[in-house]
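In: Pasted the sequence and its predicted model underneath.
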Amino acid sequence: MSPQQFRDISYNGLWKQNAGLAQLLGLCPILAISTSMVNAVSLGLATILVMALANLAVSALRNFIPYEIRIPVFVLIIAALVTVVDLSFNAYFHDLYLVLGIFIPLIVTNCIVLARVEAYAAKNDPLSSTFDGVMMGLGLVWVLGLLGAIRELLGAGTLFSGIEMIFPSLSAWNVFGEDYPGFLIAILPPGAFFALGCLIAAFNAINTHLAARTHKRPPAAATTTSQTTPAERAEPAEPAPAG
């Protein structure tokens, strides 16, 4: 994988083709599980693991999968990987598993995973496909984390609520103090739509600003400028011969 390909995949996954803000894929888990930062990031990390392994498996087997049955085979591979992740969460992070509930098994039907498998992994080598899955997953994670942090901060006045389910020695950070009454709508479904809408608006505004800056960038100096010396410029031109 060349450095340019590395940069392109990173930029597409983290920003240009961001699943949550640009492509608007997987909105159901994005809106439903982002009531807190820990819940949102945990589901995002599970999705990264599934996407990376699914892209790797599909890319390695792409020449052996008949074109006519590729979608059922892709779904079968994704379902097997999601089952492994689901059982692992149940075994090692049981409390968090109970909070995330049905949303881990629903990764099977997440448009983000199947879309990258079909659009990229089925056409490219295993290394770049795996990296593409990681970058697309990270793009989803930062959106989920930011959305969860905004909703949790406004709704409950805390950050990292539930972190003790992963690291028992840690606890939530009470940002606004014990007397903060909370802004209930932020952690209800309407708050998810409002917060995501603001993030999408900010994303589009930044892209518009960057495009305007690129458009206003002055062109490079012309390469055909005269290279004559001062003496040559001072020398009078020879008169034309009489006719």
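Out: Arrived safely.
In: going forward, measure contacts between C-alpha atoms and count neighbours the same way
Out: Noted.
In: for the chain, what spans make up the helices?
Out: Along the chain, counting by DSSP state H, helices occupy 3-11, 27-32, 37-61, 70-92, 94-100, 111-119, 126-156, 189-216, 230-234.
In: how close does the spatially most central residue of the chain get to E68?
Out: Computing the C-alpha centroid of the chain and ranking residues by Cα atoms, centre = their mean puts G139 first, at 1.5 Å. Computed with Cα to Cα, to the nearest Å, the distance linking G139 and E68 is 31 Å.
In: Need the residues that contact stretch 72-81.
Out: For stretch 72-81, the surrounding residues in contact (Cα atoms under 8 Å, 6 or more residues apart in numbering) are 50, 53-54, 57-58, 65, 108, 113-114, 117.
In: ok, of the residues you listed, which come out buried?
Out: Among the contacts of stretch 72-81, those classed as buried by 16 or more other Cα atoms under 10 Å are 50, 53-54, 57-58, 108, 113-114, 117.
In: re the thing from before, and the contacts of stretch 72-81 as TSV, adding distance to T35?
Out: Converted to TSV, the contacts of stretch 72-81 look like this (distance: Cα to Cα, whole Å):
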residue	distance to T35
V50	22
L53	27
A54	27
A57	33
V58	33
I65	40
V108	22
V113	22
L114	25
V117	29
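In: And the helices of the chain: which comes nearest G177?
Out: Between G177 and those, the tightest spacing by Cα to Cα is seen for helix 126-156, at 10.0 Å.
In: for the nearest residue to S10 once chain neighbours are set aside, what are its contacts?
Out: Spatial nearest neighbour of S10, excluding adjacent residues (Cα to Cα, 6 or more residues apart in numbering): M135 at 5.7 Å. Contacts for M135 (Cα under 8 Å, 6+ apart) come out as 9-10, 13-14.
In: Let me know the closest of the residues you listed to S161.
Out: Lowest distance from S161 to the contacts of M135 (Cα to Cα) belongs to L14, with 25.5 Å.
In: try this one next to it:
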Amino acid sequence: MTSFREIAINGLWKNNPGLVQLLGLCPLLGVSNSVVNALGMGLATAIVLAASNATVALIRTQVSDAVRLPVFVMIIAALTTCIELLMQAFTYELYQILGIFIPLITTNCIILGRAEAFAAKNTVAAASFDGLMMGTGFGLVLLAIGAVRELLGTGALFANMQLLFGPIAAHWQVTVFHNYPGFLLAILPPGAFLVLGLLIALKNRIDEIVAARAKAAEPAALPAQSRRVRVTGVIE
């Protein structure tokens, strides 16, 4: 059994689907040209991931190995259809923008991979939390890419947020660069690859710095421990 703290750290950082496993790159790169698109796709994926993990963990002892994968795919497809219908009902314009990427959640490697590797071997609570953390980690990467691409491409942030949150979000747009001519490459697919590469490089650099600091702190702790041992031996 993995602790909930380890599950959270793995999903958000150490084993992040977008930055480490490099899974689900099709929606990650295809719809991340704005914050609203990235947020809508991230929420849909996270909900399906958490719900499918919980369902798979609930029936894991009742399904034989011979039909395990087809059953998992059917569960994921049913949940994806539910999300698709909800988006058609409440966020239809955003659903049209995201297009084929919503149904393609069914074939997302992250969801099927977590169902097979984690949910099928753990409790409902742990599997649900794993799905939520993995989905959140994937969504945060989507959101970061979408924010950078929208800012560089248009000079603004949070445009068209009413597509997801309704009329209340119609005036949420923040113009960062006034009279900005725009940078077309940022909102085209090559821009997504460039931003993702920079985010992966940044994460690797942070991991290197943390590891170096941890290694540098080890020699300072060892002499203190050895002194305590010597003093204890003298007293005895």
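Out: It's in. Predicted, not measured: the structure shown is a model, and the values here were computed from it.
In: Superposed, how do the two chains score by TM?
Out: Once superposed, the chains reach a TM-score of 0.92 (TM-score structural alignment, normalised by the length of the second structure), with 226 aligned residues with a Cα RMSD of 1.3 Å.
In: now the buried ones among the contacts of stretch 72-81 of the first structure as JSON lines including distance to P190 of the first structure?
Out: Converted to JSON lines, these look like this (distance: Cα to Cα, whole Å):
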{"residue": "V50", "distance to P190 of the first structure": "29"}
{"residue": "L53", "distance to P190 of the first structure": "34"}
{"residue": "A54", "distance to P190 of the first structure": "33"}
{"residue": "A57", "distance to P190 of the first structure": "38"}
{"residue": "V58", "distance to P190 of the first structure": "38"}
{"residue": "V108", "distance to P190 of the first structure": "26"}
{"residue": "V113", "distance to P190 of the first structure": "26"}
{"residue": "L114", "distance to P190 of the first structure": "28"}
{"residue": "V117", "distance to P190 of the first structure": "32"}
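In: Quick one: map the residue nearest to the centre of the first structure onto the second structure.
Out: When the second structure is aligned by TM-score structural alignment, G139 of the first structure is paired with G137.
In: quick one: contacts for its match?
Out: 11-13, 16-18.
In: Please report the distance of it from L112 of the second structure.
Out: 16 Å.
In: Over in the first structure, find the residue span stretch 57-72 of the second structure aligns onto.
Out: Against the first structure, stretch 57-72 of the second structure falls on residues 59-74 (TM-score structural alignment).
In: Also stretch 97-115 of the second structure?
Out: With TM-score structural alignment as the criterion, stretch 97-115 of the second structure aligns to 99-117.
In: isn't L45 of the first structure right up against G137?
Out: Yes: applying Cα atoms under 8 Å, one finds L45 of the first structure in contact with G137, separated by 7.5 Å.
In: neighbour count winner among those two?
Out: G137 (26 against 16; other Cα atoms under 10 Å).
In: got the contact list for the more buried one?
Out: 13, 44-45, 47-48, 51.
In: quick one: which two of the residues you listed are the most distant?
Out: Among those, G13 and L45 lie farthest apart (Cα to Cα), at 14.6 Å.
In: If you rank the contacts of G137 of the first structure by neighbours, which is first?
Out: That'd be M51 among these, by other Cα under 10 Å, with 30 neighbours.
In: Quick check: closest non-adjacent residue to it.
Out: Nearest one to M51 of the first structure, counting by Cα to Cα, 6+ apart, is G133 at 4.9 Å.
In: and stretch 17-30 of the first structure, which stretch of the second structure?
Out: Counting by TM-score structural alignment, stretch 17-30 of the first structure corresponds to residues 15-28.
In: residues of that stretch that come out buried?
Out: Applying 16+ other Cα under 10 Å to stretch 15-28 of the second structure flags 15-19, 22-25, 27-28 as buried.
In: Quick one: end-to-end length of that stretch, please.
Out: The straight-line separation of the ends of stretch 15-28 of the second structure (Cα to Cα) is 16 Å.
In: For it, give me every contacting residue.
Out: Against stretch 15-28 of the second structure from outside (Cα under 8 Å, 6+ apart): 9-11, 14, 38, 41, 101, 108-110, 134, 137-138, 141-142, 196, 199-200, 203.
In: same thing but 6 Å
Out: The contact list for stretch 15-28 of the second structure (Cα atoms under 6 Å, 6 or more residues apart in numbering) reads 108-110, 137-138, 142, 200.
In: okay, the helices of the first structure in CSV with distance to S171 of the first structure next?
Out: Formatted as CSV, these follow (distance: least, Cα to Cα, whole Å):
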stretch, distance to S171 of the first structure
helix 3-11, 33
helix 27-32, 23
helix 37-61, 11
helix 70-92, 19
helix 94-100, 14
helix 111-119, 32
helix 126-156, 14
helix 189-216, 24
helix 230-234, 76
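In: out of these, nearest to I163 of the first structure?
Out: Going by Cα to Cα, the one of those nearest I163 of the first structure is helix 37-61, 6.2 Å.
In: Next one: the residue nearest to S10 of the first structure from I71 of the first structure, what distance?
Out: Taking Cα to Cα, one finds M135 of the first structure at 22 Å from I71 of the first structure.
In: Next, the buried residues of stretch 70-82 of the first structure.
Out: 70, 74-75, 77-79, 81-82.
In: Next, the mean deviation of it compared to the second structure.
Out: After superposition onto the second structure, stretch 70-82 of the first structure sits on average 0.5 Å from its aligned residues (mean Cα distance after the TM-score superposition for the first structure).
In: what's the spacing between that stretch and its chain's center?
Out: 22 Å (Cα atoms, centre = their mean, to the nearest Å).
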